[in-house]
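[1] Let me see the structure of the following:
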Amino acid sequence: MIYIRKADERGDVNLGWLQSKHSFSFGHYYDAQHMGISALRVINEDEVMPGQGFGTHGHRDMEIVSYVIEGALKHEDSSGNKYVVPAGDIQRMSAGRGVTHSEFNASKNEKVKFLQIWILPDKKGIEPSYEQNAVAQKGALTPLVTPKGSDGTLSINQDASISRLMLDEGESYSLSTANRTGYLHIVSGDAEVNSTDKEGADSNSISAEAFDVHTFSDGDAFAVGANERVQIQANSPIEALWFDLPPA
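    Here you go, the predicted structure:
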């Protein structure tokens, strides 16, 4: 592993109507040790109280993905898009050369909880665009966002993808990076993670000292560099997002 980010060490914002945990430097929270990984710039875990939200504000040259965990998010933007994004849906807005938008809790009674994710685009000044979809889980690891938006995924203007990892208690899954950078953010659950920099090697042939063993739970995250392999062992049902990113 090249980076570990524990949930209780994240930046903390509490505005009453908004409770937010910042994995990376964002807004008034700044930490030079946590500026993002590869093209991944922001992961904010936001809880917005009923009827509250972010008023109209602007963005440019950023791929903004919202992953709704609980409740529903109401989105409006200057391109004419007006949608409600329920839990289970994923939304992507390419700000491009400039767009304004607002995001509000769609409910007057229940909070909405979502991950706000920013990924740097591979080109600037493009036409703003918007996509939203509910992607059914197919096996343990299901692509949600891919560069070309193939097979029902959302597209993104970057050589990056986001997949959802779902494991039942006792299940395990192996992730590898080849010549890429990987980042896993635990949405919920507890897992033990074994990692080695000898991708493709038989685990029985590697000494115990070669492995890093860590336990991760809600809000925790880690990054792995090129040619690493990690084994995820679920100690409880796991929901996580796996980011396949360009080399850091």
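[2] can we go C-alpha only for contacts and neighbour counts from here?
    Fine.
[3] now the helices for the chain?
    Shown for the chain, no helices are assigned by DSSP state H.
[4] And the contacts of stretch 54-68?
    Contact partners of stretch 54-68, identified using Cα atoms under 8 Å, 6 or more residues apart in numbering, comprise 85-104, 112-121, 123-126, 156-157.
[5] actually stretch 7-25, sorry about that
    Under Cα under 8 Å, 6+ apart, the answer for stretch 7-25 is 5, 29-32, 34-36, 41-49, 52-53, 218-221.
[6] Please identify the buried residues of it?
    By 16 or more other Cα atoms under 10 Å, the buried positions in stretch 7-25 come out as 7, 10, 11, 18, 19, 20, 21, 22, 23, 24, 25.
[7] Using ChimeraX, make a named selection holding only the buried ones among the contacts of stretch 7-25.
    Per 16+ other Cα under 10 Å, the buried members of the contacts of stretch 7-25 correspond to this ChimeraX selection:
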select :5,34,36,41,42,43,44,45,46,47,48,49,52,53,218,219,220,221
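[8] Show the contacting residues for the closest residue to residue 47 other than its chain neighbours.
    Among residues not flanking residue 47 along the chain, residue 113 sits closest, at 4.4 Å (Cα to Cα, 6 or more residues apart in numbering). Residues near residue 113 by Cα under 8 Å, 6+ apart: 45, 46, 47, 48, 68, 69, 70, 71.
[9] And those, which two are furthest apart?
    Farthest-apart pair in the contacts of residue 113 is 45 and 71; separation 13.7 Å (Cα to Cα).
[10] Proceed likewise with the subsequent sequence, for comparison:
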Amino acid sequence: MKTILHKADTRGHANHGWLDSHHTFSFANYYNPERVHFGVLRVLNDDIVEGGRGFGTHPHDNMEIISIPLEGALEHKDSMGNTFVIKKNDVQIMSAGTGVFHSEYNKSEESNVNFLQIWVFPKEKNIKPRYDQITVDPELRVNKWQTVVAPDKEGAVWINQDAYFSLGKIEAGNSLDYQIQKEGNGVYIFVLDGSIEVNGNALDTRDGLGIWDAESFNVKASKNVEVLLMDVPMTV
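    As a prediction, this is how the structure comes out:
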């Protein structure tokens, strides 16, 4: 088993006033040659957008773009004709494929929205653009893994990649085993809130740990914790 630990305070940071963003991997003006990607996981941004502000219409192509709101509500519009609002316990994906334009704005004028913006390199290029979103029940991830992104699983948003995202809400003192979904995949663990221990590594809120060359591992909750696992191919 190989691991790499990224503590929360080592992330890139950009505060534009309306947008306060932390970058686990190189993004925009933050560049760290040792933190460009983890396998096909290219971007993991932890974004806080102030009320009434957001990202104007801009293009993407050949990228799988996942948004997971943690607080507040985010309004999405795109060139495929979709207009949706996503909030906590929603998971959204856009397979940009041959190309798509979209915008994302904080639906509220008064309160901030906090969401994870995640980019994954696609398995197949130049597919027809595709949009999907789901609402998941948080009770179904209490002391278990809840798969929310997958190429082949009912109840998860579809992704154009051999990637599986799972959420877990583990109560203090409990532990969960995780079996890596596909040979050659690794897992990037991101702590949303709380503390865990993984194979001797202690992780706190917004810390990240990459694991590869392994078949499984154990996650133990030091205190009540919410965690996101991103199980992705390690070969780009």
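[11] what's the residue nearest the centre of the second structure in contact with, if anything?
    Nearest to the geometric centre of the second structure sits residue 118, at 4.6 Å (Cα atoms, centre = their mean). Shown in contact with residue 118 of the second structure (Cα under 8 Å, 6+ apart): 41, 42, 43, 44, 45, 65, 66, 67.
[12] List the ones among the residues you listed that fall in strands.
    Residues of these located in strands (DSSP state E): 41, 42, 43, 44, 45, 65, 66, 67.
[13] Looking at the residues you listed, which is nearest residue 173 of the second structure?
    For those, the nearest to residue 173 of the second structure is residue 44 (28.0 Å; Cα to Cα).
[14] Distance of the closest one relative to residue 216 of the second structure?
    Using Cα to Cα, to the nearest Å, we find residue 44 of the second structure at a distance of 23 Å from residue 216 of the second structure.
[15] swap in residue 53 of the second structure?
    Taken as Cα to Cα, the span from residue 53 of the second structure to residue 216 of the second structure is 41 Å.
[16] now residue 173 of the second structure
    20 Å.
[17] The two - which one has more neighbours?
    Remark: of residue 173 of the second structure and residue 216, residue 216 carries more neighbours, 15 against 11, as counted by other Cα atoms under 10 Å.
[18] Tell me who's in contact with the more buried one.
    So residue 216 of the second structure contacts 177, 178, 179, 180 (Cα under 8 Å, 6+ apart).
[19] which one is it nearest to, not counting chain neighbours?
    Here the nearest residue to residue 216 of the second structure in space, its sequence neighbours aside, is residue 179; by Cα to Cα, 6+ apart that works out to 4.4 Å.
[20] Surely the one you found is in contact with residue 214?
    No - contact criterion Cα atoms under 8 Å: residue 179 of the second structure and residue 214 do not qualify, at 9.1 Å.
[21] The two - which one has more neighbours?
    residue 214 (16 against 13).
[22] so what corresponds to that one in the first structure?
    Matched by TM-score structural alignment, residue 214 of the second structure corresponds to residue 227 in the first structure.
[23] Skipping adjacent residues, who's closest to that match in space?
    Per Cα to Cα, 6+ apart, closest to residue 227 of the first structure is residue 178, 4.5 Å.
[24] got it, and residue 168 of the first structure?
    Nearest one to residue 168 of the first structure, counting by Cα to Cα, 6+ apart, is residue 237 at 4.4 Å.
[25] which ones are touching that neighbour?
    Residue 237 of the first structure touches 166, 167, 168, 169, 188, 189, 190, counting by Cα under 8 Å, 6+ apart.
[26] number of nearby residues for the third one?
    Using other Cα under 10 Å, residue 168 of the first structure has 15 neighbouring residues.
[27] Residue 198 of the second structure matches what in the first structure?
    Match for residue 198 of the second structure (TM-score structural alignment): residue 193.
[28] Next: residue 164 of the second structure.
    Match for residue 164 of the second structure (TM-score structural alignment): residue 161.
[29] Run through the residues that contact the closest residue to that match other than its chain neighbours.
    Excluding the flanking residues, the one nearest residue 161 of the first structure by Cα to Cα, 6+ apart is residue 146, at 4.5 Å. Contact analysis of residue 146 of the first structure by Cα under 8 Å, 6+ apart lists 153, 154, 155, 156, 159, 160, 161, 162.
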